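Engineer: okay, predicted coordinates and the sequence, questions at the end:
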Amino acid sequence: MSQNIKKIVLAYSGGLDTSVILKWLQDAYQAEVVTFTADLGQGEELEPARRKAEKAGIKDIFIDDLREEFVRDYVYPMVRANAVYEGQYLLGTSIARPLISKRLVEIAHETGADAVAHGATGKGNDQVRFELGVAALDPALKVIAPWREWDLNSRTKLIAYAEENGIEVPSDKRGEAPFSVDANLWHTSSEGKMLEDPAEEAFNEVCLRTCHPEDAPDQPEYVTIGFERGDAISLNGQAMSPATILTELNDLGATHGIGRLDLVENRFVGMKSRGIYETPGGTILMTAHRGIEQLTLDGGAMHLKDELMPKYAKLVYNGFWFSPEREMLQAAIDHSQRHVTGEVRLKLYKGNVLVVGRSSPSSLYSLEHVTFEEDDVYDQKDAEGFIRLNALRLKLLAERKHRLGEND
């Protein structure tokens, strides 16, 4: 441990782990600690974090409402990319980390701190995301990861340390926590303990944000989302801010049991992990965005975006939000969204979200060209030459195969 550290900015939730980390940093580094608590829409009262920090003697306490910035500058760019990791995961935890890292660095600059600290463990992805973010924004800052340094490697030791130092231990923390939860306005993630056996069903015990689809209303509900240049700007004709739209969609999705996922994923650090995710509003928004793109994106642009998307999603998942390659991909994606404007109507029913209508002033859909009725704009005879040219290389391959006597 470096004794040159004078001031540390801690990403602080006010929970048991970060409360212990706060005290441990004071003791181990003999440094002043600044706390930073981000409101990303996790649905928790944040003032208790302020009171706990004050009780610990912290002078500089930052509690920032970042919900609008989170959705506008991080979630919306990701939605424009239709980013999904390993075919299913909507990247709810991943997309929050670069914003937290950015604000940690900003507060370090504002307060003259020479280090930042986080509470991520040495087995997960978040340590990578936080530290890559800090490295990209200010490589001169030291990053402290207590879980990789201390010997408080069990819940028993953590609680004992808390009790020795007068840190409040909530009653629900004294037993073995059934699983850990991370939440923000985009999603809820639950991992660990009772979820570590991927053979065991866990939705009924774990889901915090959505109702069970079988308990959802027996009547469907319809919602219309308006888009401008790839970003949602209205619900049912009413203009709203990005965070307000996502909040409203979360309520709708929760009511109808939408956005549940049980996933075994490949962590960046090399191991597989099982998580239960709830992304009600995000699932609706992503479905709607694909719906408006179907109408407004050229086929070549759409297919190229679909090829780029897994690379983009992997960069976000692995913590490379501030990398030049993610920014390059974002520039291409944003260019594709110039005409992604219009409205999408969706049907919500018992865990499902379906696009049932779409319209756009920039639509590329031509009824004249696609109709099965008589038209004056498309000569069906043109298809013959098109097919003949595309078949030429296949014919040549078949002739060679026959000539050489190959059977497969």
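Structural biologist: Looks like it came in fine.

Engineer: could you use CA atoms for every contact and neighbour count after this?
Structural biologist: Will do.

Engineer: could you pull out the strands for this structure?
Structural biologist: 7-11, 32-39, 61-65, 115-117, 142-144, 180-183, 188-191, 221-228, 231-235, 238-239, 260-266, 272-278, 342-349, 352-359 (DSSP state E).

Engineer: which of the ones you listed is buried the deepest?
Structural biologist: Ranked by mean neighbour count, the strands of the chain are led by strand 7-11 with a mean of 26 (mean count of other Cα atoms under 10 Å).

Engineer: wait, what's in contact with R290?
Structural biologist: N82 (Cα atoms under 8 Å, 6 or more residues apart in numbering).

Engineer: any idea how far the nearest residue to S360 once chain neighbours are set aside lies from T224?
Structural biologist: Of all residues not flanking S360 in the chain, G342 sits nearest, at 4.1 Å (Cα to Cα, 6 or more residues apart in numbering). G342 sits 10 Å away from T224, going by Cα to Cα, to the nearest Å.

Engineer: for A136, give its distance to F320.
Structural biologist: 9 Å.

Engineer: do the same with N250
Structural biologist: Taking Cα to Cα as the measure, N250 falls 27 Å from F320.

Engineer: of the two, who's got more company?
Structural biologist: Higher neighbour count among N250 and F320: N250, with 27 against 23, using other Cα atoms under 10 Å.

Engineer: now for the residue nearest to that one when sequence neighbours are not counted, how many residues are close by?
Structural biologist: Setting aside the residues directly before and after it, N250 is nearest to G281 in space (Cα to Cα, 6+ apart), at 3.9 Å. Counted with other Cα under 10 Å, the neighbours of G281 add up to 24.

Engineer: then K157?
Structural biologist: 12.

Engineer: T35 and E54 touch, don't they?
Structural biologist: No: at 9.8 Å, T35 does not count as touching E54 under the criterion of Cα atoms under 8 Å.

Engineer: residue contacts, the residue nearest to G192 when sequence neighbours are not counted?
Structural biologist: Take G192 and drop its neighbours on the chain: the residue closest to it by Cα to Cα, 6+ apart is F179, 4.9 Å away. By Cα under 8 Å, 6+ apart, the contact set of F179 is S190, E191, G192, K193, M194, L195.

Engineer: same thing but at 10 Å, please
Structural biologist: Residues near F179 by Cα atoms under 10 Å, 6 or more residues apart in numbering: S189, S190, E191, G192, K193, M194, L195, E196, V206, G275.

Engineer: can I get the strands of the chain in a markdown table including distance to A49?
Structural biologist: Compiled in a markdown table, the strands of the chain are given as follows (distance: least, Cα to Cα, whole Å):
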| stretch | distance to A49 |
| --- | --- |
| strand 7-11 | 11 |
| strand 32-39 | 8 |
| strand 61-65 | 9 |
| strand 115-117 | 16 |
| strand 142-144 | 21 |
| strand 180-183 | 16 |
| strand 188-191 | 20 |
| strand 221-228 | 36 |
| strand 231-235 | 33 |
| strand 238-239 | 33 |
| strand 260-266 | 29 |
| strand 272-278 | 25 |
| strand 342-349 | 37 |
| strand 352-359 | 37 |
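
Engineer: let's bring in a second one:
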Amino acid sequence: MKKVILAFSGGLDTTFCTIYLKEKGYEVITATVNTGGFSPEDLKQIEEKSKKLGASKHYTVDAKDRIYEDIIQYLIKLNGLYEEDYPLMCADRYIIAEEILKIAEKENAEAVAHGSTAVGNDQVRFDGSFLSLNSGIELVTPIKELGITRSEEMAFLAERGVFVDHVYTKYSVNQNIFGITVSGTEVDENKEPDEGAYQLTKKDGNAQSEYLTLEFSEGVPSKLNGQKLPGIEILMKLNSMLGKYGYGSDIYIGDCIIGIKGRIMFEAPGLLALVEAHRKLEQLVLTKKQIIFSRGAGAQWADLVYSGLYYEPLVKDLESFADSVQKRVTGTVTIKADANRITVVELESPYSLVRKDIAMYAQKACWSAEEANGFIKLHTMQQQLAGIKK
């Protein structure tokens, strides 16, 4: 009997996959990789459900720290928002795939499986990861291969005495360590979602303006309000500290891997604040050429990660560049939080390129007027010559 490791959330799709794969003669081992969307109680219930469905074994893997170390820290270092907007909240799929393959190796399993459909981006991220990391393993995708609807899944399960509480909700909500994404209803219809769509960024009308300090060390957050904390804890604390101001949500329309346009609402106050603070600190400590090159590197990295190409060698090349250029991105950023926004109001760094002893913008400088005139003449020489030819 072949063993298959099924990425299992306990929802309708993976419940169907468990029963279906058993009927196809597989020994089903389920695995839940927690990327920040499950509480301890959720995980306990998922494990119990797996046993009731007849899985031979169940694994629970906490991958939150891995996601921060492998992906989020580079998103911050490279200011890596996909199409300058979306904070790559889908990138946990790569870590899920890696953890599934680790379990497959441990169990000597011949196959891996997931519950993605044929109409979304996740099929590319999951299948591409499995093919890139272990091309010899069998990949089983029941929902995708059958083209089955959710109603048909429920009917299939009911015939076998398995009933899934599939309660209709207005919005489809997904959460991980990055934040929350919301789709469905008005979001899909290019309309404004109602207040019920928001969770992390529900505005507290009593929240007063407040100042926060973030310290960065070589491009990654190391302290919040003077307290040294792991970066992942800083991220989670900022979600609650800034979300109450209504900051950190956006509605994004962008280019999907499969060639269509997609619209999604997301909430990521902590991550967006870290990227903004980091970007402002870079303006203080990096040269113009470094900043321009970094923009292109960040855009390329984000495009690859979004597009199912996390294992393209260029990703690691860009991350190596980030590690190098970030060596001087160390300092303190003061943020003012207000209704619906944050503002970086103060910056301090031992590597600041703003030097009062060299110059103060529009006030004084260590060069003479004659030297300035000579520079201007040479700096604008080509445009002067071009003007003569008109």
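Structural biologist: Everything's here; your move. Since the model is a prediction, treat every value here as computed from it, not as a measurement.

Engineer: any common contacting residues for T35 and E54 of the first structure?
Structural biologist: Joint contacts of T35 of the first structure and E54 (Cα under 10 Å, 6+ apart) are D60, I61.

Engineer: so who does the aligned residue in the first structure for G296 of the second structure touch?
Structural biologist: Counting by TM-score structural alignment, G296 of the second structure corresponds to E307 in the first structure. By Cα under 10 Å, 6+ apart, the residues touching E307 of the first structure are A301.

Engineer: hmm, try it at 7 Å
Structural biologist: By Cα atoms under 7 Å, 6 or more residues apart in numbering, the contact set of E307 of the first structure is empty.

Engineer: distance of it relative to M286 of the first structure?
Structural biologist: From E307 of the first structure to M286 of the first structure the distance is 17 Å (Cα to Cα).

Engineer: T244 of the first structure now?
Structural biologist: T244 of the first structure is 16 Å from M286 of the first structure, by Cα to Cα.

Engineer: swap in A81 of the first structure?
Structural biologist: 10 Å.

Engineer: likewise R326 of the first structure?
Structural biologist: Distance, R326 of the first structure to M286 of the first structure, using Cα to Cα: 19 Å.

Engineer: go on, G230 of the first structure?
Structural biologist: Taken as Cα to Cα, the span from G230 of the first structure to M286 of the first structure is 11 Å.

Engineer: more crowded one of the two?
Structural biologist: G230 (25 against 19).

Engineer: how about the contacts made by the corresponding residue of the second structure for that one?
Structural biologist: G230 of the first structure maps onto G219 in the second structure, with residues paired by TM-score structural alignment. G219 of the second structure makes contact with K77, H278, Q326, V329, T330 under the criterion Cα under 7 Å, 6+ apart.

Engineer: okay, now the residue mapped onto K123 of the first structure from the second structure: neighbour count?
Structural biologist: Matched to the second structure by TM-score structural alignment, K123 of the first structure sits across from V119. For V119 of the second structure, the count of nearby residues is 11 (other Cα under 10 Å).

Engineer: what's near enough to touch V119 of the second structure?
Structural biologist: V119 of the second structure sits next to no residue when contact means Cα under 7 Å, 6+ apart.

Engineer: how far away is it from T149 of the second structure?
Structural biologist: In terms of Cα to Cα, V119 of the second structure sits 12 Å off from T149 of the second structure.

Engineer: show me what contacts the counterpart of V182 of the second structure in the first structure?
Structural biologist: Superposed on the first structure with TM-score structural alignment, V182 of the second structure falls opposite S190. S190 of the first structure makes contact with F179, S180, V181, D182, G275, I276, Y277, according to Cα under 7 Å, 6+ apart.

Engineer: tell me which of those residues are still there in the second structure?
Structural biologist: On the basis of both residues aligned by TM-score structural alignment, their matches' Cα atoms under 7 Å, what survives of those in the second structure is F179, S180, V181, D182, G275, I276, Y277.

Engineer: can you redo these as a markdown table with distance to A160 of the first structure?
Structural biologist: Shown next, in a markdown table, are those (distance: Cα to Cα, whole Å):
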| residue | distance to A160 of the first structure |
| --- | --- |
| F179 | 20 |
| S180 | 20 |
| V181 | 22 |
| D182 | 24 |
| G275 | 29 |
| I276 | 30 |
| Y277 | 32 |
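
Engineer: ok so, going back, ok, which of the strands of the first structure comes nearest L158 of the first structure?
Structural biologist: strand 180-183 (15.4 Å; Cα to Cα).

Engineer: after alignment, which residue of the second structure pairs with D39 of the first structure?
Structural biologist: Superposed on the second structure with TM-score structural alignment, D39 of the first structure falls opposite N34.

Engineer: what about its match, distance to M360 of the second structure?
Structural biologist: From N34 of the second structure to M360 of the second structure the distance is 51 Å (Cα to Cα).

Engineer: you'd agree I5 of the first structure is up against Q30?
Structural biologist: No: between I5 of the first structure and Q30 there is no contact under Cα atoms under 7 Å: 8.2 Å.

Engineer: which residue packs closest to the alignment partner in the first structure of I76 of the second structure, ignoring adjacent ones?
Structural biologist: Matched to the first structure by TM-score structural alignment, I76 of the second structure sits across from V79. Closest residue in space to V79 of the first structure, ignoring its immediate chain neighbours: M286 at 6.2 Å, by Cα to Cα, 6+ apart.

Engineer: with L78 of the second structure instead?
Structural biologist: Nearest to L78 of the second structure is G298, by Cα to Cα, 6+ apart, at 4.6 Å.

Engineer: out of the strands of the first structure, nearest to L315 of the first structure?
Structural biologist: L315 of the first structure sits nearest to strand 260-266 of all the strands of the first structure, at 13.5 Å, using Cα to Cα.

Engineer: sorry, back to before: contacting residues around the residue nearest to L78 of the second structure?
Structural biologist: Counting by Cα under 7 Å, 6+ apart, G298 of the second structure has contacts L78, N79, G80.

Engineer: again, but for G291 of the first structure
Structural biologist: By Cα under 7 Å, 6+ apart, the neighbours of G291 of the first structure are V344, V355, R358.

Engineer: and the second one, how far is that from Q294 of the first structure?
Structural biologist: Going back to what we said before, that points to V355 of the first structure. 11 Å.

Engineer: the first one now?
Structural biologist: Here the criterion is Cα to Cα. By it, V344 of the first structure lies 11 Å from Q294 of the first structure.
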